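Chemist: prediction below, plus the sequence it came from.
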Amino acid sequence: MIAESGHYALVLALGLALIQSVVPLLGARWRDAALMNVARSAALAQLLFVAASFAALVTLHVTSDFSVVNVYENSHSLKPLIYKITGVWGNHEGSMLLWVSILALFGGLVAAFGNNLPLSLRAHVLAVQAWVASAFYLFILITSNPFLRIANPPIEGRDLNPVLQDIGLAVHPPMLYLGYVGFSISFSFAVAALLEGRIDAAWARWVRPWTLMAWIFLTLGIAMGSYWAYYELGWGGWWFWDPVENASLMPWLAGTALLHSALVMEKRNALKVWTVLLSILTFSLSLLGTFLVRSGVLTSVHAFATDPTRGVFILLILFVFIGGSLSLYAWRAPALKQGGLFAPISREGALVLNNLLLTVACATVFIGTLYPLALEVLTGEKISVGAPFFNFTFAPLFVPLLIAVPFGPLLAWKRGDLLGAAQRLLAAGIAALVAIALVWAWTYGGATLAPLAIGLAVFVIMGALCDLAERVGLFRIPLSISLRRARGLPRATWGTIFAHAGLGVALIGIVCETTWNSEYIGAMKPNDVAKVAGYELRLDGLTPRQGPNFREMLAQFTVRRDGQDVSVMTPSKRNFTTRGASTTEAALLTCGASQLYISLGDTSADGAIAVRIYHKPLVLMIWWGPVLMAFGGLLSLSDRRLRVGAPKPAKAARALQAAE
């Protein structure tokens, strides 16, 4: 009964989405306020029904109802409760239901908190949002129904993919989807503006908080996915340029460009056409990521679907929404009035450079990801585009971007003083040179480019601090007044400082981990000792253990340094008998921002076990950086000026607008 109720709720959500996609547009065309307000009611009701459908699927998994195909194929009665819940989106059907639930959530948020929007604009935005929702409701109901029954229910389920039975799965996919799907609001605002033929600074002020919210979630989702792959897959790597990883990176790059472009539009009423195009492209790249994961064209730990019918359906969705929105853009964009002019050396100019470099970087990732797939479709030839291509094309684009980042906030709007900004960044430049000299001396005879990259990272971090010092008048006025000024700075300013500093922090982690990583790979028996980066690790023994739905071999290592015991590490190798698969549970020992990392391989006939031991200097800074960036975004989002958006019109003005 629960499965049928969930399925019925999904059908009702589709019906509401169809109403929401048509009636408000008619209301906007006829200037009928009652019909336009249908969008708000329908969006909230749609959210209610899709939430009920999702709750039904969660209930089926928690109660281990193996009469439902989705539960049978992805669950097990002995699986821990947390993995029963996260297993809901650890498969194709459940993850698509989560995708469309988040889509309905964002539509409901616009309906609930979009009262400051002009009624016609809100009607158009929610209608466009309903178009997207309707397409994905149909996709789920026709090709990916999570509520299908089994005629003769089995006693036990097949269990979830062991690699996905990890706490990271509870965080990574929802975060990633909140980012992916959150950009649908920017897309809906762009299409709504094109339909109305009206776009101005107020539009950018309305769309920027939604874009920022999606960007925060996507940043955290990518970081969480990177850390999950790092400790769960047992390879010790944090980024593999996997096509599905690239599929999440592309909308992040485009979304970052969109945020900065919307800022120019809001402050200077410029870059209108470009901002609308970025809004369309960012969500289009999110849809592309959905296609890559769900179509079956890729084989990856991230990819679920293997049915080509689903791929054709999603391809059709891509064609309709990307092709349709770009066609609408080509038709209406020339009619949009351009905003104010500005000099190349200005804050607007710096943000345009930011946009140029980010979009070119996004294009290189796009080409490197899709070229092998297109070549295989056209010629049947299989090639691999891996890390060397991306490193040699992506990295050079980010070097000028990182050099420019500290200058942007110090330049004035419309016309800036580059020499003056450089003088204010003198302390950052000196700190960068000192960092380069110290790292060069410490690693004399080692990597040549690494000290330069560390210096660039220090320049970015110190540049953010110089911006803060300039704003509060540090060392120019009494300290008490500077502190008072710091407390009075807008949260958006603090957000910019944290986000820019986060870039530098992440770069330090990336350079140190990739350049000075130490490793030991070999077979060890009890009482054998491995030496890595000044540490001595002794294998004390191997112990078998029974878990709730797996058996594991647990290894115990005693870690010593300078003759002193430091800690005990216990990596394990798990065997999931139901799935006939095994996973490696790495052991991590954190020392400041660095980590010791141990993962186990197979056991040989003589009792030795394959062991990988890594020392990863400052590796945690790779993820501290994105967390700082997301925290900066959260600070900006909490700024009342950004949160409130455009001023709410007076009742009389709203009534007059509705009557027009």
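Modeler: Ah, there it is.
Chemist: alpha carbons only for contacts and neighbour counts from here, please
Modeler: OK.
Chemist: in contact with residue 358, which residues?
Modeler: Counting by Cα atoms under 8 Å, 6 or more residues apart in numbering, residue 358 touches 253, 254, 256, 257, 397.
Chemist: could you look up the SS state of it?
Modeler: What DSSP: H, G, I helix; E, B strand; the rest coil gives for residue 358 is helix.
Chemist: picking up where we left off before, which of the contacts of residue 358 fall in helices?
Modeler: Using DSSP state H, the subset of these located in helices is 253, 254, 256, 257, 397.
Chemist: closest to residue 127 out of those residues?
Modeler: Distances from residue 127 to the ones in helices among the contacts of residue 358, taken as Cα to Cα, are shortest for residue 254 (24.0 Å).
Chemist: okay, pairing it with this:
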Amino acid sequence: MLPRLIPELGHFALILALGMALIQAVVPLAGAATRRPLWMAYARPMALGQFVFLLIAFFTLMASFLLDDFSVAYVADNANSMLPWYYKATAVWGSHEGSVLLWCLMLGGWSFAVSRFSRRLPRDMLARVLGVMGAVSSGFLLFVLLTSNPFARLLPDVPGEGADLNPLLQDVGLIIHPPMLYMGYVGFSVVFAFAIAALLEGRIDAAWTRWARPWTNVAWAFLTVGIALGSWWAYYELGWGGWWFWDPVENASLLPWLAGTALMHSLAVTEKRGSFKNWTALLAIFTFSLSLLGTFLVRSGVLTSVHAFANDPARGTFILVLLGLTVGVSLLIFALRAPRVAHATAFGWPSRDALLLINNILLVIMTVTVLLGTVYPLILDALNLGKISVGPPYFNTLFVPLTALLCLFMGLGPLARWKRMPGRELWRRLAVAGLGALVLGALAPLIYHGRWDPWVSLGLVLALWLVLSLARDLLDKLRQARSPATGLRRLTPAYWGMLLGHLGLAVTLVGVTVVSNYNVERNVRLAVGEQVEVAGYTFAMRSLGKRRGPNFVADVATIAVSHAGDAPFIMRPEKRVYLARRMPMTDVALSPGLWRDLYVAMGEDLGDGAWALRIQYKPFVRWLWLGALLMAAGGVLAVADRRYRRGKARASRPAGVEEVNA
């Protein structure tokens, strides 16, 4: 009897979490507006209580999965008694209802983290920040309880067995990819709340940016890792060997990443120079709005994708209304309050200010380009104006040149000074890096492949330009110190984070360029005793066999791979059939490496002991994800900078604070 009561406990915990979120949204904001300390003091305990009850709800749903409680409709639709326990645990976020509950849990976790680690914030600012986050949380909890309740029951007709988790999601990628992605999505709610709180208070200054920047960096780092994991999962799980297809659901995660990148750089200018204040606040609103738009696209049913979960029009309408209210109200606050915090700071060309502004503009143009290509077909379809498909040709034609321009100005940024510097000095500092990038980038394809390729050279020139400009800036800083050791000690974590982030982009550029142009793919027919050569590697099928897994049966090919006289090694691709859904799946065999991947996927049984195989040679493909990890590490490293802790300590001091009375 007790296991059957667990879902009711989770449902009740969700209701209590909603009650606390509503109190968190209303009382602290009212207290800040009327200057009542007791009302503002409600913010912290309500954030803690909401998070605790969301944890209870989440783990009761997980317990229902682990106990095979098929009286819960969500468990019956997404689990099976044969499913391994670790997939049962992660099936909690394997479909719509559980994924939205995970979103709410992470939003509650971010609210609790702000209440815990922002104790030195001014009391009224913290009340406003947590109040805004409570309002967002209230909207999503209402969405869960009214349209997407994960604890809905099938009583009294309880099925004896569940339908099983989608085989595409029975993978380690499901365990780590969605939580990372959601941590990034939801993390931008913090800087959004900071922006709205600052606009309500009429104050955006250096202290404000020192509060907001660490949260922005951490959210951006999580989103970067989440996108990289999604690309990695698609690469090895879907069997086609690609790492990005401009799928609308992939684009939904890229949009807030691009806007968040612009936001991080804009925050740097606001902190250092006191400019771009309104632009920074608007980017914070824009970034979180794009996170909500991504939620709408994935959860509303307007898209058909392996990533899209919902197909209920009521859910789509609710999220659309929530998106409209959030964006509409925040833009109204911005329109009314932005003139009060505006502050013009002069700068000239060339300067780091101007270069960061150009980078921001390019990032916003890139964001709008992806946004239009993603939503325009949906808008036409919704208005019954026809169906069109916008695919890779559109995105590559527009996105690639914009990326090249962005990299060009990114390389200039570290070498420029704030406010203004002589153009001749900037040219002197960048000449060696630029010339080195051109020469090395032009020669690299000849050395690597024996043939010059203009597109490969362009990508490598841009990557080398980023690396060499960073090296020149680091060298200049060390020369200015009394000794290299002293110079290294003077460099801040924020500076090292910038170096890592830009280096990560360069590494990713190399991976994209090389694998896109030098990938070798062959679709072959292979039987036992036969062999084929691909990119200098010999693939010989030695045997075919069967394997029984916990909830699937598989045909397994044993393939010996040899290269240039080296000892052969074995690759074992599989073709699985999952028993509950009778769904066939390809389990790819990979031979990974820093310089190349070998990729073998089984296709169809062609009869007479022969199978269709897709064999690929993918040079430098791992650099795609290595670069993303370096970028994320750079974002996290910058948070360790001491000035953020000092800024929090000085935040309550009135001196030097630019404030405009309401």
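Modeler: Good, I have the coordinates. What you see is a predicted model, and the numbers here were worked out from it, not measured in a lab.
Chemist: and the ones in helices among the contacts of residue 358 of structure 1, which is closest to residue 312 of structure 1?
Modeler: residue 254 (25.5 Å).
Chemist: neighbours of the counterpart of the closest one in structure 2, just the number please.
Modeler: Alignment note (TM-score structural alignment): residue 254 of structure 1 maps to residue 259 of structure 2. If you count neighbours by other Cα atoms under 10 Å, residue 259 of structure 2 ends up with 26.
Chemist: what sits against residue 259 of structure 2?
Modeler: 283, 286, 287, 363, 364, 367.
Chemist: dump those residues to TSV, plus distance to residue 569 of structure 2.
Modeler: As requested, those are exported to TSV (distance: Cα to Cα, whole Å):
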residue	distance to residue 569 of structure 2
283	51
286	51
287	47
363	45
364	48
367	44
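Chemist: how do the contacts of residue 358 of structure 1 look in structure 2, which are kept?
Modeler: Of those, the ones still in contact in structure 2 (both residues aligned by TM-score structural alignment, their matches' Cα atoms under 8 Å) are 253, 254, 256, 257.
Chemist: quick one: the third one from residue 397 of structure 1, how far?
Modeler: The reference is to residue 256 of structure 1. 15 Å (Cα to Cα, to the nearest Å).
Chemist: more neighbours, those two?
Modeler: residue 256 (21 against 17).
Chemist: that one contacts residue 215, doesn't it?
Modeler: Yes: Residue 256 of structure 1 is in contact with residue 215 according to Cα atoms under 8 Å; the separation is 7.2 Å.
Chemist: element containing the residue nearest to the spatial centre of structure 2?
Modeler: Ranked by distance to the mean C-alpha position of structure 2 (Cα atoms, centre = their mean), the top residue is residue 223 at 2.5 Å. According to DSSP states H and E, residue 223 of structure 2 maps onto helix 206-237.
Chemist: in structure 1, what stretch matches that helix?
Modeler: Taking TM-score structural alignment, helix 206-237 of structure 2 hits residues 201-232 over in structure 1.
Chemist: so how much does that stretch differ from structure 2 once superposed?
Modeler: Once fitted to structure 2, stretch 201-232 of structure 1 is off its aligned match by 0.7 Å on average (mean Cα distance after the TM-score superposition for structure 1).
Chemist: next one: stretch 4-24 of structure 1
Modeler: For stretch 4-24 of structure 1, the mean deviation from structure 2 after alignment is 0.5 Å (mean Cα distance after the TM-score superposition for structure 1).
Chemist: rewinding a little: among the contacts of residue 358 of structure 1, which one sits closest to residue 413 of structure 1?
Modeler: residue 257 (18.0 Å).
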